[in-house]
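>>> coordinates for the following, if possible.
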Amino acid sequence: MLTEPEVEPWSIPAILPSNEEVDEPEDKGAIDPLPIGASPRALAPTPSTRLPCPVLGQPLTWLGCHGGSGATSLERATNIGVALSQSWPNPLLGWPAEVALVCRSNRAGLDAAGRMLHQWVANQIPSVRVVALVVMADAPGRTPRPLARRIRELSGVVPQVHTVPWIPAWRENPFQGSPLLNKTTEAVLALVKQES
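Just a heads-up that it's a prediction; the model follows:
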């Protein structure tokens, strides 16, 4: 009986650089988790922060996968959690162990999220639980097909993926709350409570 080769859960393929639709590869057992053109150094573990958590008692860390991801905006708009960028939280220093990864919906943001998820799934980051991926829109309008496909690929690794559309009001009034953010925050907090 022939079976399909198993795909390792950390094998998160990078999206292709062109806007053209490309057929999926036949051999799904050898998918490269690195973004095209990236070096293997890109998979080196991101060091945990060595700073104590600035606000104790928060339920989760909004972890920005890259600069400008929107993690700080989520922290300030929801008044829940602590924002951290590109460095895993250290629960021994008071940081919440439950993490919601945050990235922009562009290629660079989604590839950064893929690298962070690779580290977590490969158990390179002890004592941290990723409960969700929050994908913040990088522009108004629909997400292009290749980027939407990348979001679906990443969704196979995390318990939940939440997409937050472009919020025009943030251009003039940053950190303003919205009903959609409330729904996203409630869903992420429900996962945190389940994990606890």
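>>> from now on I want contacts and neighbour counts done on CA atoms only, so please keep to that.
Noted.
>>> do you know how far Trp120 is from Glu186?
As judged by C-alpha to C-alpha, to the nearest Å, Trp120 and Glu186 stand 23 Å apart.
>>> which one of these two has more residues nearby?
Each of Trp120 and Glu186 has its neighbours counted (other C-alpha atoms under 10 Å); Trp120 has more, 19 against 12.
>>> three-state assignment of the more buried one?
When classified by DSSP: H, G, I helix; E, B strand; the rest coil, Trp120 comes out as helix.
>>> so who does it touch?
Shown in contact with Trp120 (C-alpha atoms under 8 Å, 6 or more residues apart in numbering): Val130.
>>> skip ahead from the strand or helix carrying Val130 and say which helix or strand is next.
Take DSSP states H and E as the rule and Val130 turns out to sit in strand 129-136. Going down the chain from strand 129-136, the next helix or strand is helix 145-155, by DSSP H and E.
>>> one more sequence to fold, the one below, so I can look at both together:
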Amino acid sequence: MDYALAIDGSPEEIPGGTGVLLLHPSTGETDRIDTDFLKQDTDRFLVISTRTTAREVMQKLDYYDVDEDRAVILDTLSVERGYSRRSSENVHYVGAPDDLDGIVEQTEEFLANTEGKRRVSLDSITELAYYAGEEATQDAIRAILALLDEHDAVGLFHLATEVHDDEVVAAYRDLFDGVIDLDEDDSVSVDF
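Okay, the predicted model is just below:
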């Protein structure tokens, strides 16, 4: 199954199983790319949020006019920070961003229990690595990429470049089929 990819300079379509790495400066405005990725040619999508709460993710989806009815959100922050939370059919929680097993498990559950064209957005790898370490995070990313392949889904994974050593960025880059590089001036270069 092929998926439309509406990002300047990228292929018009990518096959199911494709993982895309979004490299960006810490201050980069990634919301537009992220929501464009989720907005079209999608039956259901999972947002794995390690930087914002489920409520903030819903606000972002609403602001960018993304169909919230197709969304499932995995909030990794609210439990650890003691925020009130209400699980629902479309909002799930893990205890903290370092609960990599829980994140992989929730991703597998989403992909196993939904049909059609599915997308996953993980914002961000950088936060996972901060909490769980680079090696464990890379293992978790490999597991999620394998799930995308198994279930014919696609994913977009955020990584803040200046937070990681060049070798670490290169190691993540090697895991992905495509790389979108967002510069500080919001220009985009793409490598597939």
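>>> for the two chains, what TM-score is obtained?
Scored against TM-score structural alignment, normalised by the length of structure 2, the superposed chains reach a TM-score of 0.34; 105 aligned residues with a C-alpha RMSD of 5.2 Å.
>>> what helices and strands are in contact with the strand holding Val130 of structure 1?
Contact here means 3 or more C-alpha pairs under 8 Å, 6 or more residues apart in numbering; DSSP states H and E; on that basis strand 129-136 of structure 1 packs against strand 98-104, strand 161-164, helix 179-195.
>>> what sits closest to Gln106 of structure 2 if chain neighbours are left out?
In space, and not counting its chain neighbours, Gln106 of structure 2 is closest to Leu74: 7.6 Å by C-alpha to C-alpha, 6 or more residues apart in numbering.
>>> what helix or strand is the residue nearest to Leu84 of structure 1 when sequence neighbours are not counted on?
If the residues on either side of it in the chain are set aside, Leu84 of structure 1 comes closest to Leu63, at 4.9 Å by C-alpha to C-alpha, 6+ apart. Using DSSP H and E, Leu63 of structure 1 maps to strand 61-64.
>>> other SSEs contacting that strand?
Strand 61-64 of structure 1 packs on helix 71-78, strand 82-85, strand 98-104, going by 3+ C-alpha pairs under 8 Å, 6+ apart.
>>> possible to save those as TSV with distance to Arg115 of structure 1?
Below are these laid out as TSV (distance: least, C-alpha to C-alpha, whole Å):
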stretch	distance to Arg115 of structure 1
helix 71-78	17
strand 82-85	14
strand 98-104	11
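>>> which one of those is the most hemmed in?
Counting by mean count of other C-alpha atoms under 10 Å, strand 98-104 has the highest mean neighbour count of those, with a mean of 29.
>>> which other helices and strands contact the helix or strand harbouring Arg55 of structure 2?
Arg55 of structure 2 is located in helix 54-63, with elements delineated by DSSP H and E. Here helix 54-63 of structure 2 touches strand 71-75, going by 3+ C-alpha pairs under 8 Å, 6+ apart.
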